[in-house]
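**Student:** Dropping the sequence and predicted coords here.
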Amino acid sequence: MALIELKRMAQGKSSTLSHLYINGVFANYLLEDAIRPIKIPGKTCIPEGSYKLLLNTWGGMNVECRKQYPGMHKGMIEISGIPNFKSVYLHIGNTINDTAGCPLLGSWYNLVNGEFEVYQSRLAYERIYPVLAMIIPAESAHLTVTNQHL
């Protein structure tokens, strides 16, 4: 079974910088909303825990991703079973304005005016999507989310 981990490493004013690991190997940076004790819709990262990963073929983001990646897209990578959250996907974006509570993939990051941003998000998505899209249907894939060094 593949070990897929999201480790939160640092916080900005309203943003959280995370690392994505697959079988102990660093894969990407992730940008999330702030860690909050009480959920604010679209402005709170998912809580620590273990969540099932699915390839969601019915959600609204699929239409755009199928257009952008017709040969690659097999469904949105959904983080499923999160209390008080639904339709949470790993996807493309650069700032917390793009998250809506979802982790954004990035090749590198910067801290700008107290907020983390990720860059080359499309490149990161194109690199990691095929790996996860292969793992998810082949086994019962889970994402373990932990707060590190915060």
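**Tutor:** Everything's here; your move. The structure displayed is predicted, hence computed values, not measured ones.

**Student:** all contacts plus neighbour counts: C-alpha atoms, from now on.
**Tutor:** OK.

**Student:** now the residue positioned nearest the centre of the chain, nearest residue through space, not along the chain?
**Tutor:** The chain has Pro103 as the residue nearest its centroid, 3.0 Å off, counting by Cα atoms, centre = their mean. Once flanking residues are discounted, Pro103 sits nearest to Glu32: 4.9 Å by Cα to Cα, 6 or more residues apart in numbering.

**Student:** Please compare the first structure with the one that follows:
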Amino acid sequence: MKKVDIIRLEKSDAGTFGVLRLDGRVQCVTLEPPERGNRVGASCIPAGTYTCRRVDSPTFGPTFEVADVPGRTAILFHQGNVVRDTHGCILLGSRFGRLGPERGVLDSRAAFREFLADCGDEQAFCFEIAE
């Protein structure tokens, strides 16, 4: 089973920025919403250890869902660039940058495709978020 972790680098009103590692190797950068008390659709995920399982999202297609987050469901890894694209989920990008005045992650489609390809046929993986 693969091991995926996010090391958070910055938490601000602009979002929660981090680096995702797959089996100990840096894979991409991440963006989650700011810390808002684990509010559904509006907050980053509390630090901790979770299981992720493969799902087919009606909106985003094949992806992984973070399971067992207290009080929350449907937290997905998906494409997007700025905090308003997160909807409480984790956006993947190739690098940090700006879209107009907003900070975010860039080259999201490519980073997301690469993440899914590197996960291969895995149906689930262990997932840890560290501050």
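**Tutor:** Yep, it's here. Remember, predicted model here, so these are calculated numbers, not experimental data.

**Student:** Need the TM-score between these chains.
**Tutor:** TM-score for the superposed chains, counting by TM-score structural alignment, normalised by the length of the second structure: 0.88, backed by 131 aligned residues with a Cα RMSD of 2.1 Å.

**Student:** The residue nearest to Pro103 of the first structure touches Asn97, doesn't it?
**Tutor:** No: distance between Glu32 of the first structure and Asn97: 9.9 Å, which falls outside the contact criterion (Cα atoms under 8 Å).

**Student:** Show me which of the two is the more surrounded one.
**Tutor:** Between Glu32 of the first structure and Asn97, Glu32 has the larger neighbour count (other Cα atoms under 10 Å), namely 30 against 14.

**Student:** Surely the more buried one is within a strand?
**Tutor:** Yes: in this structure, Glu32 of the first structure lies within a strand as judged by DSSP: H, G, I helix; E, B strand; the rest coil.

**Student:** Please determine how far it is located from Glu5 of the first structure.
**Tutor:** Distance, Glu32 of the first structure to Glu5 of the first structure, using Cα to Cα, to the nearest Å: 14 Å.

**Student:** next one: Ser140 of the first structure
**Tutor:** For Ser140 of the first structure, the distance to Glu5 of the first structure - Cα to Cα - is 14 Å.

**Student:** more crowded one of these two?
**Tutor:** Glu5 (22 against 12).

**Student:** before we move on, back to that, could you list which residues are in contact with the residue mapped onto the residue nearest to the centre of the first structure from the second structure?
**Tutor:** Using TM-score structural alignment, the partner of Pro103 of the first structure in the second structure is Ile90. Residues in contact with Ile90 of the second structure (Cα atoms under 8 Å, 6 or more residues apart in numbering) are 30-32, 75-78.

**Student:** What residues of stretch 87-100 of the first structure count as buried?
**Tutor:** Residues 87-96, 98-100 are the ones in stretch 87-100 of the first structure that count as buried (16 or more other Cα atoms under 10 Å).

**Student:** what residue of the first structure matches up with Gly104 of the second structure?
**Tutor:** Using TM-score structural alignment, Gly104 of the second structure pairs with Glu117 in the first structure.
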